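Peer 1: Predicted model and sequence follow; I will ask about them next.
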Amino acid sequence: MNEELHKLLIVDDDETFSHVLARALGSRGFAVETARDADSAIVTARRQRPSSCVLDLKLGENNGLRLIPDLKAIVPDMRILLLTGYASIATAVEAIKRGAHDYLAKPVDADAVARALLDSDSGQADEEDLAEAPGAPLPLRRLEWEHIQRVLTECDGNISETARRLGMHRRTLQRKLSKHPVRERPAE
């Protein structure tokens, strides 16, 4: 690999996670820059022109999905890996539609991130692959989570509009969003 393939931008508002991941990927041959918000990510991308980006879905009050087209406009062939602690099929599909190459749920280790960034043979995931249902029906709480995530994505992360469309109080929606998603399959 040439040096250009190793330039990496990590965009995450969690300073500790970002620092640990940057050190781990740095030891794996990446030249790593970090940014804690969308504005500094744009500035860093313009200055460094990284070939890859690890982007967190939640950047404080902002949504990392909104940043994907801006980063792709700066470096069109940038490989973007979206990370989130709030994984859902709806956000995975939306991330791919906006130009992300891969999507991983936190917690994730540096080896998985490196594999996702360096595996150029796999190409973009198909929406059908992401939306494939598990063998057993999803639990009701998981279906609710998926629906909330889909509506939230349609509203570009606007909590008030999402709550209005779902017919629930804004605080109730925020409480549901602050919880980690339910497991896809009941424990056996």
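Peer 2: Perfect, I can see it now.
Peer 1: only C-alpha atoms for contact and neighbour calcs from this point on.
Peer 2: Noted.
Peer 1: Mind listing residues that contact whichever helix in the chain runs longest?
Peer 2: Under DSSP state H, the helix in the chain containing the largest number of residues is helix 140-154. Helix 140-154 has contacts (Cα atoms under 8 Å, 6 or more residues apart in numbering) with 88-91, 94, 158-159, 162, 165-166, 181-184.
Peer 1: try it against this one:
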Amino acid sequence: MDSEELDLGRDRSLLLVDDDDAFLKRLGKAMEKRGFAVQLAEGVAAGKAEVAQNPPAYAVVDLRLEDGNGLDVVEALRESRPDCRIVVLTGYGAIATAVAAVKIGAIDYLSKPADATDVTNALLARRSDHPVPPENPMSADRVRWEHIQRVYELCDRNVSETARRLNMHRRTLQRILAKRSPK
């Protein structure tokens, strides 16, 4: 075990940044039960303020926050504490954002819904460990639905523009958007 891992073992400070208040509090309580000293932040500004005041050893940062992009918090963490182990968490899983998160210093990228066990495993995994496949991965229908929702949001909820970018008929897209998300 190198000295970096030894230091992180003693310092169990954890910053959770998410704009979903209920999820944030639930995950915070679960991580406290696992021995972490948890600080909560509900957005980019609050996350950066917490990093400036007391840089944590661990962090879980939601990618899409109401007041900006969670990657801004990841960059602030890397500047303040380069040894911080950061997991990026998001409801909109995409390869491009996963690559961006890892390039700026995140050690892992988890799609919501991730539970406290998934988060703990990601935070404490050794660098040489390969991630364990999820017990209940998203179905292909759910992955498709998530992708359509992400493109729809990126197009500012414009159905015609989203249909054009996804190369599908506008009415087909409207029917998909009107349905509930698949499991």
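Peer 2: Thanks, I have it. Source: prediction; values computed, not measured.
Peer 1: care to give me the TM-score?
Peer 2: Laid over one another, the chains give 0.67 as their TM-score (TM-score structural alignment, normalised by the length of structure 2), with 152 aligned residues with a Cα RMSD of 3.7 Å.
Peer 1: related to what we said a few turns ago, buried ones in the next helix or strand after the longest helix of structure 1?
Peer 2: Using DSSP states H and E, the helix or strand that follows helix 140-154 of structure 1 towards the C-terminus is helix 159-166. By 16 or more other Cα atoms under 10 Å, the buried positions in helix 159-166 of structure 1 come out as 159, 160, 161, 162, 163.
Peer 1: in structure 2, which spans are strands?
Peer 2: 13-17, 37-41, 58-62, 64-65, 68-69, 85-90, 108-111 (DSSP state E).
Peer 1: got TSV for those strands, with distance to residue 130 of structure 2 too?
Peer 2: Formatted as TSV, the strands of structure 2 follow (distance: least, Cα to Cα, whole Å):
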stretch	distance to residue 130 of structure 2
strand 13-17	23
strand 37-41	26
strand 58-62	19
strand 64-65	26
strand 68-69	27
strand 85-90	15
strand 108-111	11
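Peer 1: Highest mean neighbour count out of these?
Peer 2: A comparison of the strands of structure 2 by mean neighbour count, using mean count of other Cα atoms under 10 Å, puts strand 58-62 on top with a mean of 27.
Peer 1: and residue 3 of structure 1, how far is that from residue 130 of structure 1?
Peer 2: From residue 3 of structure 1 across to residue 130 of structure 1, the span is 32 Å (Cα to Cα, to the nearest Å).
Peer 1: Pick out whichever of these two has more residues nearby.
Peer 2: residue 130 (15 against 10; other Cα atoms under 10 Å).
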